[in-house]
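Participant: After the sequence you'll find the predicted model.
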Amino acid sequence: MLLHALQGGRWDFASLCSMQPSRYEVVVDEEVSDEAVGLIGGLQTTGGGPTRT
């Protein structure tokens, strides 16, 4: 509280409205991988789309 007062009432961090991830990583068992790719393929994406490795 003393540091806050010495800084003139300013906080030492920026406030954010929300945090959004830039990408997601999904891990599934091989038995359901085809179904997972199909489900993810139906989602709206802004990146490169689903990939299988």
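Facilitator: Happy to help now that I have it.
Participant: switch to C-alpha atoms for all contacts and neighbour counts from now on
Facilitator: Noted.
Participant: Need the residues that contact the biggest helix by length in the chain.
Facilitator: Among the segments of the chain that qualify as a helix by DSSP state H, the longest is helix 33-41. Residues from elsewhere that reach helix 33-41 (CA atoms under 8 Å, 6 or more residues apart in numbering): Val28, Gly49, Pro50, Thr51, Arg52.
Participant: Tabulate these (a markdown table), appending neighbour count and secondary structure.
Facilitator: A markdown table is the format used below for these (neighbours: other CA atoms under 10 Å; DSSP: H, G, I helix; E, B strand; the rest coil):
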| residue | neighbour count | secondary structure |
| --- | --- | --- |
| Val28 | 11 | coil |
| Gly49 | 12 | coil |
| Pro50 | 16 | coil |
| Thr51 | 8 | coil |
| Arg52 | 7 | coil |
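Participant: Please compare the first structure with the one that follows:
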Amino acid sequence: MLLHALQGGRRNFASLRSMQPSHYEVVVDEEVADEAVRLIGGLQTTDGGPTRT
């Protein structure tokens, strides 16, 4: 509280409205990989859709 008062009530960090990941990685077992691709197939992506490697 003392430090806050000495700084004149200013924050010493930048506030963010939200954090959003730039991408997600989904890791599944080989046995369910085709089902996982089918389930996420309807999601919107910016790089052309889900891929299986």
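Facilitator: Here it is on my side, so go on. All of these numbers come straight from a predicted model, not from anything done at the bench.
Participant: TM-score for these two?
Facilitator: Remark: TM-score between the superposed chains equals 0.77 [TM-score structural alignment, normalised by the length of structure 1]; 53 aligned residues with a CA RMSD of 1.5 Å.
Participant: Need the contacts of helix 33-41 of structure 1 in JSON lines (columns: distance to Gln7 of structure 1).
Facilitator: Output for these, formatted as JSON lines (distance: CA to CA, whole Å):
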{"residue": "Val28", "distance to Gln7 of structure 1": "50"}
{"residue": "Gly49", "distance to Gln7 of structure 1": "47"}
{"residue": "Pro50", "distance to Gln7 of structure 1": "48"}
{"residue": "Thr51", "distance to Gln7 of structure 1": "49"}
{"residue": "Arg52", "distance to Gln7 of structure 1": "52"}
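Participant: For Ala14 of structure 1, state which of these is nearest.
Facilitator: Within those, the smallest distance to Ala14 of structure 1 is 32.3 Å, found for Gly49 (CA to CA).
Participant: which ones are touching that closest one?
Facilitator: Per CA under 8 Å, 6+ apart, neighbours of Gly49 of structure 1: Gly41.
Participant: The residue nearest to the spatial centre of structure 2: what secondary structure?
Facilitator: With distances taken as CA atoms, centre = their mean, the residue of structure 2 nearest its centroid is Pro21 (2.6 Å). Following DSSP: H, G, I helix; E, B strand; the rest coil, Pro21 of structure 2 is assigned to coil.
Participant: Return the residues in contact with it.
Facilitator: Per CA under 8 Å, 6+ apart, neighbours of Pro21 of structure 2: none.
Participant: swap in Thr51 of structure 1?
Facilitator: Counted by CA under 8 Å, 6+ apart, Thr51 of structure 1 has contacts Val37.
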